[in-house]
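1. My questions concern the predicted model and sequence given below.
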Amino acid sequence: MGLDKILAISGKPGLYELKAQTRSGFVAESLLDGKKISVGLRNNVSLLSEIAIYTLTEEVPLREVLNKIKEKENGGKTSISHKDSKIKLEEYFFEVLPDYDEDKVYPSDIKKVIQWYNLLHDKGITTFEAEENTETKEEEVTSEKEEK
């Protein structure tokens, strides 16, 4: 499972996996405790695959930031906690993403990213690459066969 089915719901702790779509919203399952909740269309919901972190030059997709944390930690959990001091969190994030925009990325954002990474790691979700569209793959294979 990639980040395309993982949600952050405003006002609710942790992350959620998208389970099913309903007429008035969707059903999501908490990655923290496994409870399923119904989420209406009025809730502020973000797909992790759509979130980006501001740097001084561009916006870096969250999946790239998570991959950089994974590289820094050699595939393990983070060496700091999301509950550490603001200074420790900022120092850690500078090691991961040296040119992040300090004016736009708040310590609370850094806490979330670290907490999310550790939660995803605990659930065995450690592949943060973009999932390729299967139709695109099939089209490429078909066009390769036609060329031969």
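-> Structure received.

2. use CA for all of it now, contacts and neighbours both
-> OK.

3. All the helices of this protein, in order from the start?
-> In the chain, the helices defined using DSSP state H lie at 62-72, 86-96, 107-122, 134-147.

4. Which one, of these, ends up nearest to residue 32?
-> For residue 32, the closest of the helices of the chain is helix 107-122, at 7.6 Å, according to C-alpha to C-alpha.

5. Included below, for side-by-side comparison, is a second structure:
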Amino acid sequence: METILSIAGKPGLYKLVSRGKMNLIVEAIDATHRRQPAFATDKVTSLGDIAMYTTGDDVPLWQVLDNVAKKEGCKEASINYKKVSGKELRAYFKEVLPDFDEDRVHDSDIKKLLQWYNILVTNGYSDFKATLAPEEAESSEENKEQETEAAK
């Protein structure tokens, strides 16, 4: 599992490369592959920690991106999210995630999701589950070890 990050105030997405004492070293997911530090003062969010609001349980971001990929055939989004009206944007998103919470999911959230989708697909990321989903096998093994230690 790679750690794909979003950094508030900086455009695009980043891949975690290394950790320093006071910062993270990240690499831009684009043609430049520019590396730069992300400091503790930066608001850094892992895409694996993001979910979309629905009328039921929240849906992890990787599942939503996977739904977009199925709709688009793993190509860039067919809709120009920068220029379409809010109504058209929501109609498109309803095809991707039919039960999204229309009160809590804003147009800007949908635009950001489509922007991230295009960045990831353009740069060769298409298996969103493998890339973004938390690995359950590791966490369950760690839990078993902790339970064993606690029992001693």
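-> Cool, the structure landed. Please read all numbers here as calculations on a predicted model, not as lab measurements.

6. Next, the TM-score between them, please.
-> The TM-score (TM-score structural alignment, normalised by the length of structure 1) is 0.84; 137 aligned residues with a C-alpha RMSD of 2.1 Å.

7. quick one on the thing from earlier: can I get the helices of structure 1 in JSON lines with mean neighbour count and distance to residue 34 of structure 1?
-> Putting the helices of structure 1 into JSON lines (neighbours: other C-alpha atoms under 10 Å; distance: least, C-alpha to C-alpha, whole Å) gives the following:
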{"stretch": "helix 62-72", "mean neighbour count": "18", "distance to residue 34 of structure 1": "23"}
{"stretch": "helix 86-96", "mean neighbour count": "16", "distance to residue 34 of structure 1": "28"}
{"stretch": "helix 107-122", "mean neighbour count": "18", "distance to residue 34 of structure 1": "13"}
{"stretch": "helix 134-147", "mean neighbour count": "10", "distance to residue 34 of structure 1": "29"}
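
8. Rebuild these as CSV, extending it with distance to residue 2 of structure 1.
-> Formatted as CSV, the helices of structure 1 follow (distance: least, C-alpha to C-alpha, whole Å):
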stretch, distance to residue 2 of structure 1
helix 62-72, 10
helix 86-96, 21
helix 107-122, 10
helix 134-147, 14
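
9. mind checking which of those helices is nearest residue 52 of structure 1?
-> helix 62-72 (4.9 Å).

10. just to revisit the earlier point, just tell me which of the helices of structure 1 ends up closest to residue 40 of structure 1.
-> Here helix 107-122 is closest among the helices of structure 1 (C-alpha to C-alpha), at 22.6 Å.

11. Over in structure 2, find the residue span that closest one aligns onto.
-> Using TM-score structural alignment, helix 107-122 of structure 1 corresponds to residues 107-122 of structure 2.

12. related to what we said a few turns ago, which one of the helices of structure 1 lies nearest to residue 128 of structure 1?
-> Closest among these, once you apply C-alpha to C-alpha, is helix 62-72, at 5.2 Å.

13. Remind me what that closest one packs against, helices and strands.
-> strand 52-54, helix 86-96 (3 or more C-alpha pairs under 8 Å, 6 or more residues apart in numbering; DSSP states H and E).

14. The helices of structure 1: which one's closest to residue 18 of structure 1?
-> Among the helices of structure 1, the nearest to residue 18 of structure 1 by C-alpha to C-alpha is helix 107-122 (14.3 Å).
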